[in-house]
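okay, sequence plus prediction incoming.
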Amino acid sequence: MTSPTKKLSAAGVSIWLDDLSRERLTSGNLQKLVDEKDVVGVTTNPTIFAAALAKHDAYEAQVKELAAAGADVDEAVLAITTDDVREACDLFAPIADATQGEDGRVSIEVDPRLAQDAKATAAMAQRLAQTIDRPNALIKIPATEAGLPSITATIAEGISVNVTLIFSLERYRAVINAYMLGLEQALENGKNLATIHSVASFFVSRVDAEIDKRLDAIGTDEAAELRGKAGLANARLAYQIYEESLDTERWRRLAAAGANAQRPLWASTGVKDPAYPDTLYVTGLVAPNTVNTMPEKTLEATFDHAEVLGDTITGTYEESSELLDRVAGVGISYDEVVEQLEAEGLVKFEDSWTELLETVRASLDNAR
């Protein structure tokens, strides 16, 4: 029988794992997920690296070497994380080659403390790309207002980008514009557009978590009926924006010059409310030319019992728009929610980065 992950892949959804550790690489676990569960890429973030370093002793030898060389904590974090990403890029290189760079991608995020500094973010993105030195790396840049110019600048240099932390439809439109502007500048700079790739990471479950909390506080039957629906509606409307962006003269000019479309990526797809189906944000977001990056628990659930019934996005736009209107109708401000989620997301990334720095600092001190 065809597995649900194979059905998902056949429907045009690329399955990426939202996790990476040296143990996954050295144990063969990541290769096994590629071979058996159709994983064709990996995303990372500061939280993932902090967890990997805190739990596993696979980094001990490298930490000792870095300590002996007199590396400071920032240098050590850069060395450790880029080594993992480089090795993962090599593992995924055959997939990258087979898909002309569309899949086989491994993402690494710029220091989130730079999120409000466009020049520093762009400089860090370039440093990460040069350090990893693999064509299938994706540099993650948060989609803050300040981050938009750094997305453009990084794309203009021919560096592939994963734009992360997108919650609002308005911001997503700005991200698409930043990408196209970067491609236009890359073309002027003589870059080969065919080698530049990008995904736009649209967060899903966090939207439901916040809106559900507000619906519960309202406490009416009408509010209760809307629980667990806003996240999917928001993401589906994002896909509509993606489709519309490709049906423009601006995009047609870029495509004629060899440009690749910036695919929507569904992030934060682990279910936060146990009352919901554990594959809700997988089966509800099936459409061609998308990516779903899953924590391992969601990947296992998808492989085990997801019902993949084809495209569940196209044709839902009117219904999705009405759903968000109903949420507004009970007194919940969409703009307020997405602004809060972006701010909280940045704080979470910064806190995880601090945890990562502290973990590495302690490891360096112990090794000296």
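Looks like it arrived, so ask away. Numbers count the residues shown, from 1 in each chain.

from here on, just use CA atoms for contacts and neighbour counts.
Fine.

can you show me the strands along the protein?
13-17, 39-42, 105-109, 137-142, 161-166, 198-203, 263-267, 290-294 (DSSP state E).

which strands and helices sit next to the last one?
If I follow you right, that is strand 290-294. The helices and strands touching strand 290-294, judged by 3 or more Cα pairs under 8 Å, 6 or more residues apart in numbering; DSSP states H and E, are strand 13-17, strand 263-267.

which other residues reach it?
12-18, 42-43, 263-270, 282 (Cα atoms under 8 Å, 6 or more residues apart in numbering).

what about the longest helix in this structure?
For the chain, the helix with the greatest residue count under DSSP state H is helix 334-367.

quick one, that one and strand 105-109 angle?
Relative orientation of helix 334-367 versus strand 105-109 (axes from the mean of the first three to the mean of the last three Cα atoms, to 10 degrees): 90 degrees.

now do helix 334-367: which elements does it pack against?
So helix 334-367, by 3+ Cα pairs under 8 Å, 6+ apart, packs with helix 46-55, helix 60-68, helix 73-98, strand 161-166, helix 205-218.

how far off centre is it?
Relative to its parent chain, helix 334-367 has a centroid offset of 16 Å by Cα atoms, centre = their mean, to the nearest Å.

next: stretch 87-98.
18 Å.

swap in stretch 273-289?
16 Å.

one step back: need the winner for burial among the strands of the chain.
The highest mean neighbour count among the strands of the chain, using mean count of other Cα atoms under 10 Å, belongs to strand 137-142: a mean of 29.

nearest to E319, out of the helices and strands packed on strand 290-294?
Nearest to E319, of all those, is strand 263-267, at 19.5 Å by Cα to Cα.

what residues sit buried inside stretch 40-55?
Buried residues in stretch 40-55, defined by neighbour count with 16 or more other Cα atoms under 10 Å: 40-53.

revised request: answer the last question for stretch 112-123.
Within stretch 112-123, the residues scored as buried using 16+ other Cα under 10 Å are 112-122.

other residues contacting stretch 51-59?
20-23, 80, 356, 359-360.

turn these into a markdown table, including neighbour count and distance to L148.
Formatted as a markdown table, the contacts of stretch 51-59 follow (neighbours: other Cα atoms under 10 Å; distance: Cα to Cα, whole Å):
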| residue | neighbour count | distance to L148 |
| --- | --- | --- |
| L20 | 23 | 27 |
| S21 | 23 | 29 |
| R22 | 22 | 32 |
| E23 | 17 | 34 |
| I80 | 19 | 28 |
| L356 | 24 | 26 |
| T359 | 17 | 31 |
| V360 | 23 | 30 |
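
and the comparison structure, right after this:
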Amino acid sequence: MNTNDPLGRLSAEGVAIWLDDLSRDRLTTGNLQSLIDTKHVVGVTTNPSIFQAAITKSSLYDDDLRRHAGQGSDADAAVRDLTTDDVRAAADLFAPVAARSTNGDGRVSIEVDPRLAHDTDGTIAQAKELWAEVDRPNIYVKIPATKAGLPAITAGIAAGISVNVTLIFSIDRYREVMDAYQAGLEQRVAAGQSLDGIASVASFFVSRVDSEIDKRLDAIGTGDALALRGQSAVANARLAYAAYEDVVAAERWQRLEAAGAQRQRPLWASTSTKNPDYDDTMYVTQLVAPDTVNTMPEATIEAVADHGDITGDTIRPHRENAWNTLAAVRAAGVDLDDVSEVLEREGVEKFETSWNDLLESVNAKLEAAK
């Protein structure tokens, strides 16, 4: 292993490196292929904010938009076509990675309409539509870990759809997500259906946790509170990994694994640091353990490649310290349950806003092209 290659060391430790971005520009310029070839990137995640930026800031979609205008398409239909085209092309690019993967790498994620976050039936229906429309085995359909999303996760897995569960902020909700995944697999087993090719990841958000808790610690203002800034997100994720280990060690999971099930790996999302005073690689270097995924914007990938200090497993040796950190945060006066509820609500609202902005922009382009 090249000691001058932090990304290679990260991969060797069992952390799959995924890019948290997708655009037609990345596909047509060869940038995405270069990241696969030189930066150990083995997957891609997208979300409504990513597509909003990609489509509104590039001229590469204009021909397709003119075609849609000529066909009389509305903004929803045009956006669905543009996004599924990009995901399909990226999935084809990652097909060789997927072919040699045994744990669900080489895949591209596409999210259900965020306006369906609290609509179980609507989420299930659109997950099936997206799976069929992209028509590639190496994708994930992203479903939010809202209360309404949990039964949709189970239904999607039971239908043979690989699912990336997004917007997880609390360990309790994460346990519910893992339960939903196992329930879907159990339904397939009970129906005599194969588990081959079904994969899932659970996207546990990181930096947003520090942003929200730090704000509350600042408001409390005591010395003890201020000393805890920048520690909660990593502690929260480390305890999520402990919950993952509990689940995969249990008899319920062992039965499913014996039947051919793939583990639902924890995925560290929102891994760019929001506070410029913090190390720009901290949500990567401090969350290293086997069977994990870290999805990063390109700037974070480059930062890790340049100066990331990969020192082996940085999760399991620190479990007790993680418990102590969150206990201290609670003792300082931070309501962690409320933090999770606020972050979930804001996460859904942020994606809804991005999606609505995208639809408005595309609608304006469609009107202009008529």
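In hand now; what should we look at? Since this is a predicted model, take the numbers as computed values, not measurements.

fetch the TM-score of the aligned pair.
Here the TM-score for the pair of chains, by TM-score structural alignment, normalised by the length of structure 1, is 0.99; 368 aligned residues with a Cα RMSD of 0.8 Å.

mind putting the helices and strands packed on strand 290-294 of structure 1 in CSV, distance to P94 of structure 1 included?
Below are these laid out as CSV (distance: least, Cα to Cα, whole Å):
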stretch, distance to P94 of structure 1
strand 13-17, 15
strand 263-267, 20
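
of the helices and strands packed on helix 334-367 of structure 1, flag the one that's most buried.
Most buried of those by mean neighbour count (mean count of other Cα under 10 Å) is strand 161-166; its value is a mean of 26.

name the residues that touch that one?
Contacts of strand 161-166 of structure 1 (Cα under 8 Å, 6+ apart): 107, 138-144, 151, 154-155, 172, 175, 197-203, 342, 345.

go on, stretch 175-189 of structure 2?
145, 150-151, 153-159, 165, 194-195, 200, 202, 243-244, 247, 253, 256, 259, 261, 264.

select only the buried ones of these in ChimeraX?
In ChimeraX, a selection of the buried entries from the contacts of stretch 175-189 of structure 2 looks like this (16+ other Cα under 10 Å):
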select :145,150,151,153,154,155,156,157,158,159,165,195,200,202,243,244,247,253,256,261,264
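
in structure 2, what residue corresponds to G284 of structure 1?
Mapped onto structure 2 by TM-score structural alignment, G284 of structure 1 lines up with Q286.

what of D90 of structure 1?
With TM-score structural alignment as the criterion, the equivalent of D90 of structure 1 in structure 2 is D92.

for that match, which residues are in contact?
R136.

ok, back up a step: and the match of G284 of structure 1, how far is that from S73 of structure 2?
Q286 of structure 2 is 47 Å from S73 of structure 2, where distance means Cα to Cα, to the nearest Å.

so for these two, which residue has more residues nearby?
Neighbour count, other Cα atoms under 10 Å: between Q286 of structure 2 and S73, Q286 has more, with 20 against 16.

for the closest residue to the more buried one other than its chain neighbours, give me its contacts.
Leaving aside its chain neighbours, Q286 of structure 2 sits nearest to T314 (5.4 Å; criterion: Cα to Cα, 6 or more residues apart in numbering). Contact partners of T314 of structure 2, counting by Cα under 8 Å, 6+ apart, are 285-289.

what's the answer for K370 of structure 2, then?
Residues in contact with K370 of structure 2 (Cα under 8 Å, 6+ apart) are 66, 69-70.

got TSV for these, with distance to R188 of structure 2 too?
Output for the contacts of K370 of structure 2, formatted as TSV (distance: Cα to Cα, whole Å):
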residue	distance to R188 of structure 2
R66	43
A69	42
G70	44
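
structure 2: which residue goes with D247 of structure 1?
So, by TM-score structural alignment, D247 of structure 1 is matched to A249.

count of neighbours near that match?
Residues lying near A249 of structure 2 (other Cα under 10 Å) number 11.

measure A146 of structure 1 to E188 of structure 1 for me?
Distance, A146 of structure 1 to E188 of structure 1, using Cα to Cα: 23 Å.

actually, A137 of structure 1.
For A137 of structure 1, the distance to E188 of structure 1 - Cα to Cα - is 23 Å.

which non-adjacent residue is nearest the residue in structure 1 that L239 of structure 2 lines up against?
Residue pairing (TM-score structural alignment): L239 of structure 2 is matched to L237 of structure 1. Nearest non-adjacent residue to L237 of structure 1, counting by Cα to Cα, 6+ apart: Y317, 5.9 Å away.

I176 of structure 1: neighbour count?
Neighbours around I176 of structure 1, by other Cα under 10 Å: 23.

ok, back up a step: so which of the strands of structure 1 comes closest to R326 of structure 1?
So among these, strand 198-203 is nearest, using Cα to Cα, at 20.6 Å.

which outside residues touch the closest one?
Under Cα under 8 Å, 6+ apart, the answer for strand 198-203 of structure 1 is 138, 160-167, 172, 175, 179, 235, 238, 260-269.

that one aligns to what range in structure 2?
Using TM-score structural alignment, the residues of structure 2 aligned to strand 198-203 of structure 1 are 200-205.

I appreciate the help and will end here.
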